[in-house]
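A.B. asks: Based on what follows, work out the 3D shape:
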Amino acid sequence: MSSDALAELSAQLPGDALLVGADAVEAYRRDRALDPTAGVPLAVALPRTTAEVQAVVRWAAAHGIPIVPRGAGTGLSGGASAVDGGIVLSTERMRDLRIDRTTRTATVQPGLLNAELKAAAAAEGLWYPPDPASYEICSIGGNIATNAGGLCCVKYGVTVDYVLGLEVVLADGRALRLGGPLIKDVAGLSLTKLFVGSEGTLGVITEITLRLLPAAPAPRIVAAWFASIEAAAAAIAEISTTIRPSLLEYMDRTCIDAVEDLLGRGLDRDAAALVLGGSDDLDPDGRDVAFMIDAFRRHGACEVAETGRAEGEALAAARRAAIPAVERRGRLLLSDVGVPLPRLGDLIAGVDAISRDREVTIAMLAHAGDGNTHPLVVFDPTDAVAAERAELAYGEIMSLAISLGGTISGEHGVGRMKRPWLREQIGDDALEIAERIKLALDPDGILNPGAIFEAR
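C.D. replies: Just a heads-up that it's a prediction; the model follows:
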């Protein structure tokens, strides 16, 4: 790429909106998956407006340069790994926010953080439910790109359930506006939902219209400690198929130990598992809470108690801290496999067996109420033998989830890390249709090549 061509792009952007040079682009090469195959980009673009995104995309299309859209870089599947000689298009400066109380909607740019939207909505007496564990540092654009979930999604749904409209810049530079502040809109094909979860492979999202809800009551939290993972899984299965909790989370002993090392919250290190159940039902008799307490006890919990509000919030915060806590113990291969609820116990037991067979630590945490789990394979990256065992275990977890009728990704996306198992899950025909859609919208393959699909 000639310096003249790069100068042409720089001239179309504000003076500080294009980063070049190895040192300047290094921080934008990888997301939290730490993809070892990430390339070195030609430059990093930092647009603030849809028009500036269009300028970057049109320039890249004219020169055949790949573009990797990037949010806050908190992704866990290598969806934002840079490509050699490409452009990383970071939306971190796109942070506008407007809330309309009359329609209960928020219109935001993709760089706004999830926590910032929640705070702004709360100031208006409203609520944005999707709450990834990383909500304080992850961006709305990244949440849209991966169709992120979170702790309360067992009752309130995932990101796509709140997306009413999008503005998307296509691979040819056109800005496409879809949907808007309408509760019902079925005119034409559902193109809005096509882009949610597409991981930047079909277009660059530059504006989002989101549905907000009235503020929810504070949940009542029940904590249950178990001596075996099998007993915990059995209790989860009964609760999740009988009532609709607002939260049902699982942490195994490895996660408990790691979080206790990090936060020192007095967690029970002797327990095999901790399950947190929550209910924001306003029923004065608290029937859901009573049911959870009874179910935990009948399935052999060593200790069960409804927490006070402060303790419940502290335990929820401990659950949110699990991934960074485990990450302090070594390099992680992060997964987010999901299974039908009746197979959750089989998945937890199967991952435990893989851990023993491969002699590798696998920490397990889960949004258990919707069957979405996060097995974290921990290894020493300086030990080549241990790294190989970890890679084998990671692949076996993918295949195990598929064999149980599940998915290789419940909320973090396929990215580059899980692409080898996508065909095994969805089959040849579905993959071919998906590739046709990709070809129709991005015929030259410049948008996030290598994520979800093989790079062309």
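A.B. asks: For the rest of this, base every contact and every neighbour count on C-alpha atoms.
C.D. replies: Noted.
A.B. asks: Can you name the next helix or strand after the strand or helix carrying residue 377?
C.D. replies: In this assignment (DSSP states H and E), residue 377 forms part of strand 372-379. Using DSSP H and E, the next helix or strand after strand 372-379 towards the C-terminus is helix 384-403.
A.B. asks: What are the contacting residues of that next one?
C.D. replies: Contacts of helix 384-403 with the rest of the structure, by Cα atoms under 8 Å, 6 or more residues apart in numbering, involve 333, 335, 337-339, 347, 350-351, 354-355, 358-360, 377-381, 407-408, 421, 424-425.
A.B. asks: Inside helices: which ones of those?
C.D. replies: Under the assignment DSSP state H, the contacts of helix 384-403 contribute 347, 350-351, 354-355, 358, 424-425 to helices.
A.B. asks: By neighbours, which of the residues you listed wins?
C.D. replies: For these, the largest number of neighbours (other Cα atoms under 10 Å) sits with residue 347, at 26 neighbours.
A.B. asks: surely that one meets residue 340?
C.D. replies: No. Applying Cα atoms under 8 Å as the test, residue 347 and residue 340 come out as separate, 9.8 Å apart.
A.B. asks: Need the overlap of contacts for these two.
C.D. replies: Counting by Cα under 8 Å, 6+ apart, the contacts common to residue 347 and residue 340 are residue 404.
A.B. asks: and the strand holding residue 377, what other elements does it pack with?
C.D. replies: helix 322-327, strand 331-334, strand 361-367, helix 384-403 (3 or more Cα pairs under 8 Å, 6 or more residues apart in numbering; DSSP states H and E).
A.B. asks: just how off-centre is the shortest one within its chain?
C.D. replies: Read it as strand 331-334. Its chain's average C-alpha position is 15 Å from that of strand 331-334, according to Cα atoms, centre = their mean, to the nearest Å.
A.B. asks: Same check on the third one?
C.D. replies: Mean-position distance between strand 361-367 and its chain equals 15 Å (Cα atoms, centre = their mean).
A.B. asks: Give me the buried stretch members for that strand, please.
C.D. replies: Using 16 or more other Cα atoms under 10 Å as the burial criterion, the residues of strand 361-367 that qualify are 361-367.
A.B. asks: quick one more, to check against the first:
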Amino acid sequence: MSRTLIELLQEGLPAEAVLTDPDVTSAYSHDMASFCDAGAPAVVVLPRTVEQVQHVMRTATALRVPVVPQGARTGLSGAANATDGCIVLSLVKMNRILEISPVDRIAVVEPGVVNAALSRAVGEHGLYYPPDPSSWEMCTIGGNIGTASGGLCCVKYGVTAEYVLGLDVVLADGRLMSTGRRTAKGVAGYDLTRLFVGSEGSLGIVVRAVLALKPKPPQQLVLAAEFASTGAACDAVCKIMEGGHVPSLLELMDRTTVRAVNALANMGLPETTEALLLAAFDTPHPAADLAAVGALCEAAGATQVVPAEDAAESELLLQARRLSLTALEAVKGTTMIDDVCVPRSRLAEMLDGVERIGEKYGLTIGVCAHAGDGNTHPTVCFDAADADEARRARESFDEIMALGLELGGTITGEHGVGVLKKEWLAREIGPVGVEMQRAVKAAFDPHHLLNPGKLF
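C.D. replies: Predicted structure coming up:
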């Protein structure tokens, strides 16, 4: 069967686009998540055109071979992990920015465009693409759409779903479907565009996206506030949001994360603090906004408030935040990164609960968070070679997700479900929710070929 599959794929793809060497294909077998099973793909294909993607899907349907779509594999839930005998459909070669329109404030892109490359390209036109995951220098727009990713600036500008206006999607049987629009508004029919955003490649293959852009804002300035407890830092977050302030960024790093970043990059962050809160404004008068927020931080118990003096200092602080997950991975060599999101009003309870869970299991768990969204990233640090420690890491991870649901939150704010959180998705949405989602899946992919084993 494998030989027939390869031969049929080669009929519609250039030779260099079909990879069969196991030493090469194994590199495409998984994303960056821990504790997620991955199989051995039969073949990896790297199409460059829509027609080539259609050929792959027609071949897969004819032979009933599963297909796992992939971007840059920077995901953290196993959503891009291969299954045994599958076709891995890597879209990284479809990396063209097809159009940037300052009048319509849209960009039209292929799925393999890297997030940072798009941001820089639209910036040359005085425009701004806000979604900025921490992996923005590597992750692709297709992957961002598949996982409905967020980022540091979501507190003001929102997440990926709010910027996807329209899509071209190759369905499981190879047909091409267009959804959405390129107009400023439109309500024709069911919102199938939003349906595909966050579907983790389980409903179709995104081959083109129309993205909304915003005018490029002024350079943001950042403030750093130190707190003697995470509870005080969370109180400051509540005061900032309750006061009607609209920061472009509101991020929290706990003591463990601060020390890990210093150990990795010698950033000189204050290691005596229990929590470091970063707030930024990209308004016409950011210094005044920072002063107002600084006063709220002091009222909440901040031991020190330091506003950046210029863009360079601001960028240094943001770089420290972006290094958080990499730094925590260096603590023990392996991490399980959660992304539980809770109501802002319950953020302190979430962080206090994570601390208790870490103590219970004898593990280092650092927390960095998109605090303005209530989106926490408890990161369990462990030695994967130590079987008992790995077991405790997995159990602590599950307790953190249970805590998030108990506090009225969700098991994933931006990383997706993939393989890692399948059981927890069922708990969150309930049996009726699972039934309806499976019905949607069956309508788009009746043979269950697209990214099987993910979500549910």
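A.B. asks: about what we covered before: and the buried residues of strand 361-367 of the first structure, which is closest to residue 217 of the first structure?
C.D. replies: residue 367 (20.4 Å; Cα to Cα).
A.B. asks: Please report how far the corresponding residue of the second structure for that closest one lies from residue 206 of the second structure.
C.D. replies: Using TM-score structural alignment, the equivalent of residue 367 of the first structure in the second structure is residue 370. Separation of residue 370 of the second structure from residue 206 of the second structure (Cα to Cα, to the nearest Å) stands at 28 Å.
A.B. asks: go on, residue 146 of the second structure?
C.D. replies: From residue 146 of the second structure to residue 206 of the second structure the distance is 8 Å (Cα to Cα).
A.B. asks: before we move on, what about residue 212 of the second structure?
C.D. replies: Residue 212 of the second structure is 16 Å from residue 206 of the second structure, by Cα to Cα.
A.B. asks: Settle it for me: which of these two has more neighbours?
C.D. replies: Comparing residue 212 of the second structure with residue 206 by other Cα under 10 Å, the one with more neighbours is residue 206, at 29 against 24.
A.B. asks: Using the three-state scheme, assign that one.
C.D. replies: Under the three-state scheme (DSSP: H, G, I helix; E, B strand; the rest coil), residue 206 of the second structure adopts strand.
A.B. asks: so what's the nearest residue to residue 87 of the second structure once chain neighbours are set aside up against?
C.D. replies: By the measure of Cα to Cα, 6 or more residues apart in numbering, the closest residue to residue 87 of the second structure outside its immediate chain neighbours is residue 67, 4.7 Å from it. Contacts of residue 67 of the second structure were listed using Cα under 8 Å, 6+ apart, and they are 57, 60, 86-89, 449-452.
A.B. asks: Among those, which one lies nearest to residue 230 of the second structure?
C.D. replies: Nearest member of the contacts of residue 67 of the second structure to residue 230 of the second structure, counting by Cα to Cα, is residue 451, at 39.3 Å.
A.B. asks: which ones are touching the aligned residue in the first structure for the closest one?
C.D. replies: Counting by TM-score structural alignment, residue 451 of the second structure corresponds to residue 448 in the first structure. Counting by Cα under 8 Å, 6+ apart, residue 448 of the first structure touches 66-69, 79-80, 199-201.
A.B. asks: With residue 223 of the second structure as the reference, measure out to residue 288 of the second structure.
C.D. replies: 11 Å.
A.B. asks: just checking, what packs against whatever helix or strand residue 222 of the first structure lives in?
C.D. replies: Taking DSSP H and E as the criterion, residue 222 of the first structure maps to strand 220-226. Packing partners of strand 220-226 of the first structure (3+ Cα pairs under 8 Å, 6+ apart): strand 273-279, helix 287-298, strand 303-306, helix 309-320.
A.B. asks: if we can go back for a sec, what is the mean deviation of the strand holding residue 377 of the first structure from its aligned residues in the second structure?
C.D. replies: For strand 372-379 of the first structure, the mean deviation from the second structure after alignment is 0.7 Å (mean Cα distance after the TM-score superposition for the first structure).
A.B. asks: next one: stretch 115-122 of the first structure
C.D. replies: Mean for stretch 115-122 of the first structure is 0.4 Å (mean Cα distance after the TM-score superposition for the first structure).
A.B. asks: Pull the distance from that stretch to the chain's centre.
C.D. replies: 19 Å.
A.B. asks: can you tell me which residues contact residue 420 of the second structure?
C.D. replies: Here residue 420 of the second structure is in contact with 33, 35-36, 77-78 (Cα under 8 Å, 6+ apart).
A.B. asks: try residue 255 of the first structure
C.D. replies: Contacts of residue 255 of the first structure by Cα under 8 Å, 6+ apart are 322-323, 325-326, 363-365.
A.B. asks: Under a three-state scheme, what state does residue 7 of the first structure occupy?
C.D. replies: Looking at residue 7 of the first structure with three-state DSSP, the answer is helix.
A.B. asks: picking up where we left off before, how big's the offset between the strand holding residue 222 of the first structure and the second structure?
C.D. replies: Mean for strand 220-226 of the first structure is 1.1 Å (mean Cα distance after the TM-score superposition for the first structure).
A.B. asks: got a list of contacts for that strand?
C.D. replies: Against strand 220-226 of the first structure from outside (Cα under 8 Å, 6+ apart): 232, 268, 271-280, 289, 292-293, 296, 300-309, 312.
A.B. asks: And residue 346 of the first structure, what's its match in the second structure?
C.D. replies: Match for residue 346 of the first structure (TM-score structural alignment): residue 349.
A.B. asks: Its match and residue 89 of the second structure, how far apart?
C.D. replies: 42 Å.
A.B. asks: And for residue 314 of the second structure?
C.D. replies: 39 Å.
A.B. asks: When these two are compared, which one has more neighbours?
C.D. replies: Neighbour count, other Cα under 10 Å: between residue 314 of the second structure and residue 89, residue 89 has more, with 24 against 21.
A.B. asks: So which elements touch the helix or strand encompassing the more buried one?
C.D. replies: Here residue 89 of the second structure, judged by DSSP H and E, is contained in strand 87-90. Other helices and strands packing on strand 87-90 of the second structure, by 3+ Cα pairs under 8 Å, 6+ apart, are strand 43-45, strand 67-70.
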